[in-house]
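**Q** fold the following, please.
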Amino acid sequence: MPSATPRRAFVIWSMAVMVYVAAVFHRTSLGVASLDAADRFGVGPTALGAFTVLQIGLYALMQVPTGLLVDHFGPRRVLTAAAVLMGTGQLLFALAASYPLGLLARAVLGVGDAMTFVSVLRLVAAHFPARRYAALTALTGTLGGVGNLIATVPLALLLGGIGWTITFAVAGAVTVAYAAVVALRLRDVPAGTVVPPVRPALSLRAVLADVGRSWRVPGTRLGFWVHFATMAAPGVLGLLWGFPYLVEQGLSTGAAGSVLSMLVLGLLVGGPLIGVVISRRPDWRMPFVVGYLASTLLTWLVLLGWPGERVPVVVLVVAFGWLSVGGPASSISFALARDYNPLHRVGTASGVVNVGGFVAITASALAVGLLLDLTGSFGIALLSVVGLQVLGFWRTAVWWRRARAAVFAAQERGEDVPVRLRQRRRWDVTAAAA
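**A** The predicted model follows:
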């Protein structure tokens, strides 16, 4: 199959990544605007949490449909629609003066956001060799951190300066305008590649069968739980509850925004590093995930068990910095989906995997809001995040063993496998029956 020149491939990928950067900005913009939103709409913690629950819940629900849309119509069309929806949602949010209208705006934005990441990954799979997939997936997530970074201190300064309406209206208008660039310049496949005709409309049975085939692959299931476990903490803190928690710890709004930016710094530093390492040593990716998850639970123990009413700022900085590594670690889940699914089903498998983290974020955002209303204590409310991470850790361990068993079985049959593993007797002896 003809392939794009490296330069052309990177140009295509860069244009697509800009949509993802915008998506992360729009997604996380409520983080530093949460207190402003509470005042603007006159709502409490549970109602405020509903913004994130609705937006991220729709994101999670849209992942499998997005994967199918990308495989069916191509990433260019899907990314164009995503940019239009995100810009329209943010424009509506800029003008919303009532809580129901604000919810509608975040819902539209959430649907557009949901259509970005999987589309970018499908472009990477089409324009780059498989050996670069893991590194470029991690780098894509890292560059998304630029959008997150803009949504911390810079956004807080803009909200305090030019105000809510102008800030969000300009962001929305720029995103809608960029949709034209995507529609005109992006290409689904390298030049010279024969593009197959658009597939006929899929029946519900065919759609469910396609999703089912992806879900039955142990590597896909492992990717789902890796994404679930690694995304829970940085997601819920960065999207909504990190800023109010830091203010409750006695930090000024400026200082809270700075500490919150540690979630982005960890992504910017950890993304390229993790991407390069797992590209060169794919057998290290699951040991890293397990080590990270174990250390994350210790981090929560320090934060929530600290003696006294307030955690020292230096501890908050270190803790948020380490929790941020969950973002780049989550990219490992997409490498698993890419390795163990055929190319024509990569979009669907990536969508299935992407559901995991956003189900965890949705559930934890809702639980934190409800527990805050009931107890008024962040220490108690954030235990819900810890509980979800424990669940994700357990299921990750279960499916790691099952995925390893599937790889060993394939090796015994003489089949090619993406990553050859060394069998460890005490861990793998009962893996097939796990």
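**Q** all contacts plus neighbour counts: C-alpha atoms, from now on.
**A** Fine.
**Q** how long is stretch 413-421 end to end?
**A** One end of stretch 413-421 sits 15 Å from the other (CA to CA, to the nearest Å).
**Q** in the stretch 151-300 of the chain, which spans are helices?
**A** Here the stretch 151-300 of the chain has its helices, by DSSP state H, counting those that start in this stretch, at 153-161, 164-185, 204-215, 218-236, 242-248, 253-260, 262-280, 285-305.
**Q** which among the ones you listed is found nearest to residue 65?
**A** For residue 65, the closest of the helices of the stretch 151-300 of the chain is helix 204-215, at 8.9 Å, according to CA to CA.
**Q** by contact count, what packs against that closest one?
**A** When contacts are defined as 3 or more CA pairs under 8 Å, 6 or more residues apart in numbering; DSSP states H and E, helix 204-215 sits against helix 346-375.
**Q** which helix or strand lies directly C-terminal to the helix it packs on?
**A** Next helix or strand after helix 346-375 toward the C-terminus (DSSP states H and E): helix 378-381.
**Q** buried stuff in that next one?
**A** Buried residues in helix 378-381, counting neighbours by 16 or more other CA atoms under 10 Å, are found at 378-379, 381.
**Q** next: stretch 213-227.
**A** Of the residues in stretch 213-227, those buried under the neighbour-count criterion (16+ other CA under 10 Å) are 214-215, 217-227.
**Q** repeat that for stretch 301-321.
**A** Quick answer for stretch 301-321 (16+ other CA under 10 Å): 303, 311, 313, 316-317, 319-321.
**Q** for that stretch, measure first residue to last.
**A** Separation of the first and last residues of stretch 301-321 by CA to CA is 15 Å.
**Q** repeat for stretch 199-219
**A** End-to-end distance of stretch 199-219: 26 Å, with CA to CA as the criterion.
**Q** next one: stretch 233-244
**A** 15 Å.
**Q** list the contacts of it.
**A** Here stretch 233-244 makes contact (CA atoms under 8 Å, 6 or more residues apart in numbering) with 27-32, 34-35, 49, 52, 256-257, 260, 263, 320, 323-324, 326-327, 361-362, 364-365, 368, 385-386, 389.
**Q** sorry, back to before: of all the helices of the stretch 151-300 of the chain, which lies closest to residue 345?
**A** helix 204-215 (7.4 Å).
**Q** what's in contact with that closest one?
**A** By CA under 8 Å, 6+ apart, the residues outside helix 204-215 that reach it are 64, 68, 220-221, 341, 345, 348-349, 352.
**Q** now for the buried residues of stretch 301-321: which two are most distant?
**A** Spanning the widest gap among those are 311 and 321, at 14.8 Å by CA to CA.
**Q** circling back to that earlier point, list just the nearest of the buried residues of stretch 213-227 to residue 402.
**A** residue 218 (6.5 Å).
**Q** now that closest one, nearest residue through space, not along the chain?
**A** Spatial nearest neighbour of residue 218, chain neighbours left out: residue 403 (4.9 Å); criterion: CA to CA, 6 or more residues apart in numbering.
**Q** to compare with the earlier structure, here is another sequence to fold:
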Amino acid sequence: MPSRSPAAARASARSWLIWLTAAFVYVLAVFHRTSFGVAGLEAADRFQVGATALSTFTVLQLGVYAAMQIPTGVIVDRFGPRAVLTAALVFLGSGQVLLAVADTYALGLIARAVLGVGDAMTFVSVLRLAANHFPARQYMLVTALTGALGFAGNLAATVPLSLLLSGPGWLPTFLVAGLVTVVFVAVVQWRVHDTPTARTTESLPVPARAVGRQVLTAVRVPGTRLGFWTHFSTMFGSNVLVMLWGVPFLVQGQGYSVTTASSLLVVFVVGAMLGGPVLGGFIGRRPEARMPLAITFLAGSAVVWTVLLSWPGRIPLVVLVPAFALLSLGGPLSTVGFALARDYNPLPRVGTATGVVNVGGFAATTVTALAIGVLLEATGGNFRIALLSVLVVLVFGSWRMAVWYLRARAAVFAAQARGEAVPVQLRRRPWDTSLPDWDRVPAVA
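**A** Just a heads-up that it's a prediction; the model follows:
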């Protein structure tokens, strides 16, 4: 099927530079998002709160993030990624400056909510920019590279941030981070162009009813639903550890030092940074393999979490390192959801569909992070029981993904039978049964 992107058959060096500039905004967003992964204990002391209140910081930020995804997708489709990335930097910088000076729990929550708004605007904007500048065959690779670069922000939010917090301290660390973020607005305005031929997107008035129709149409596409549940299931497990509960689990639950715990979280970053481009390049060449890879990862994740939660006594490093390395691939594999959104939606609706998909993983992270905090309070700090939440959400998400995998395949087979073009040619398998309700649903809508 020919690409529906206006980009040339091969992206220019200028398009790569534009994408790289936008991707750095995502690096900053990930740094701000994951900073509580190592700052959680300092935050608990600064604001004098317990586990449930501490989890509220991440739950609030992620809740705002998830709630903003569909509106962000609609806004990006209408106003263009350049304008939305600029607004994202302003929110991110302002939120981090506010967090730096916050000395009460309420003000800290407000700061994280502002950060959540800015964070919500970044990834969808970068992927919409990639859809504009790159052909379909390169989109998965660029998406994976974006995710890999984002983990550079995650890396900065592990050991380096931990050292800064123990050195200069809370106020200087977060104040400088916020100011640097705001200054980067000038770079985005200078370097980023919405399309290969235009600096900005022409915005036309759109009736509210038309916006609602656009969202509903994107949601009804089986490929979008499959993308949502794939994203939901694959990324939340590593997110929960990296963004909030990894260091407390390793320090308070396993007895490791803060330095060792922060270093172990680097495994997630390195695994994602190395695995992302490799998986993205492979899936870009063989898109039919993307769902089998996601299914295999989920099965492996279930085994890993079962081992971690049933291990008697302290889990040794020789078990934790490979376990975290496997879980780190959840982030790269979650980008399969965005490829599905792009493949099965027309370009003017890709931002909206991408926003729908991006709700999945962060909704799962929000629910799981809150459940862990509540269970820790209820059990007196028993991480073995609290982290069972991860397995429950993993099983639920995998079940829903399997349902929509079969339905999406049925829609594709029906489209092929009607002689319609589909992005990926599929081969029937023994588990592909007739689903009459989906025979009339277009695979690409």
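**Q** mind checking which helix or strand the aligned residue in structure 2 for the residue nearest to residue 218 of structure 1 is in?
**A** Per TM-score structural alignment, the equivalent position to residue 403 of structure 1 in structure 2 is residue 408. Using DSSP H and E, residue 408 of structure 2 maps to helix 388-417.
**Q** ok, average deviation of that helix from structure 1?
**A** Taken over the aligned residues, the distance from helix 388-417 of structure 2 to structure 1 averages 0.5 Å (mean CA distance after the TM-score superposition for structure 1).
**Q** go through that helix and flag the buried ones.
**A** Neighbour-count burial for helix 388-417 of structure 2, counted by 16+ other CA under 10 Å, picks out 388-391, 393-394, 397-398, 400-402, 404-416.
**Q** check stretch 197-204 of structure 1 too.
**A** So, applying 16+ other CA under 10 Å, stretch 197-204 of structure 1 has no buried residues.
**Q** what's the answer for stretch 248-262 of structure 2, then?
**A** By neighbour count with 16+ other CA under 10 Å, stretch 248-262 of structure 2 contains the buried residues 248-251, 253-254, 256, 258, 260-262.
**Q** nearest to residue 274 of structure 2 among those?
**A** The nearest one, if we look at the buried residues of stretch 248-262 of structure 2 relative to residue 274 of structure 2 and count by CA to CA, is residue 262, at 18.9 Å.
**Q** and that closest one, what does it touch?
**A** 38, 158-159, 162, 247.
**Q** since we're on the counterpart of residue 239 of structure 2 in structure 1, how many residues are nearby?
**A** If you follow residue 239 of structure 2 across to structure 1 using TM-score structural alignment, you land on residue 235. Around residue 235 of structure 1 there are 26 other residues, counting by other CA atoms under 10 Å.
**Q** could you find the closest non-adjacent residue to residue 388 of structure 2?
**A** residue 309 (7.5 Å).
**Q** for residue 380 of structure 1, see how far away the aligned partner of that neighbour in structure 1 is.
**A** Alignment note (TM-score structural alignment): residue 309 of structure 2 maps to residue 304 of structure 1. From residue 304 of structure 1 over to residue 380 of structure 1 the distance is 8 Å, taken as CA to CA.
**Q** what of residue 184 of structure 1?
**A** 50 Å.
**Q** what's the answer for residue 44 of structure 1, then?
**A** From residue 44 of structure 1 to residue 380 of structure 1 the distance is 17 Å (CA to CA).
**Q** got it, and residue 358 of structure 1?
**A** In terms of CA to CA, residue 358 of structure 1 sits 22 Å off from residue 380 of structure 1.
**Q** try residue 246 of structure 1
**A** From residue 246 of structure 1 across to residue 380 of structure 1, the span is 15 Å (CA to CA).
**Q** so how much does the helix or strand where residue 39 of structure 1 lies differ from structure 2 once superposed?
**A** Taking DSSP H and E as the criterion, residue 39 of structure 1 maps to helix 30-41. Following the fit onto structure 2, the mean deviation recorded for helix 30-41 of structure 1 is 0.3 Å by mean CA distance after the TM-score superposition for structure 1.
**Q** where does that helix end up in structure 2?
**A** Counting by TM-score structural alignment, helix 30-41 of structure 1 sits on residues 36-47 of structure 2.
**Q** with stretch 314-328 of structure 1 instead?
**A** With TM-score structural alignment as the criterion, stretch 314-328 of structure 1 aligns to 318-332.
**Q** what's the offset of the matching stretch from the middle of its chain?
**A** Remark: stretch 318-332 of structure 2 is offset 17 Å from the chain centroid, using CA atoms, centre = their mean, to the nearest Å.
**Q** coming back round to it: name the nearest of the buried residues of stretch 301-321 of structure 1 relative to residue 95 of structure 1.
**A** residue 320 (32.7 Å).
**Q** contacts for the helix or strand that contains that closest one next, please.
**A** Assigned by DSSP H and E, residue 320 of structure 1 falls within helix 313-323. Under the contact criterion CA under 8 Å, 6+ apart, helix 313-323 of structure 1 has outside partners 233-234, 259-260, 262-263, 265-266, 296, 299, 303.
**Q** now those: which count as buried?
**A** Buried members of these, scored by 16+ other CA under 10 Å, are 233-234, 259-260, 262-263, 265-266, 296, 299, 303.
**Q** spatially, which two of the residues you listed are the most separated?
**A** 265 and 303 (19.4 Å).
**Q** if I pick residue 261 of structure 2, what's in contact with it?
**A** 246-247, 250-251.
**Q** save these as CSV, and put in distance to residue 207 of structure 2 too.
**A** Converted to CSV, the contacts of residue 261 of structure 2 look like this (distance: CA to CA, whole Å):
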residue, distance to residue 207 of structure 2
246, 45
247, 47
250, 51
251, 53
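**Q** so which of those persist in structure 1?
**A** Shared with structure 1 under both residues aligned by TM-score structural alignment, their matches' CA atoms under 8 Å, the contacts from the contacts of residue 261 of structure 2 are 247, 250-251.
**Q** I'd like those as JSON lines, with distance to residue 209 of structure 2 appended.
**A** Formatted as JSON lines, those follow (distance: CA to CA, whole Å):
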{"residue": "247", "distance to residue 209 of structure 2": "46"}
{"residue": "250", "distance to residue 209 of structure 2": "50"}
{"residue": "251", "distance to residue 209 of structure 2": "51"}
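**Q** which one of those is nearest residue 136 of structure 2?
**A** Closest to residue 136 of structure 2, out of all of those and judged by CA to CA, is residue 247, at 39.0 Å.
**Q** kindly tell me how buried residue 346 of structure 1 is, as a neighbour count.
**A** For residue 346 of structure 1, the count of nearby residues is 26 (other CA under 10 Å).
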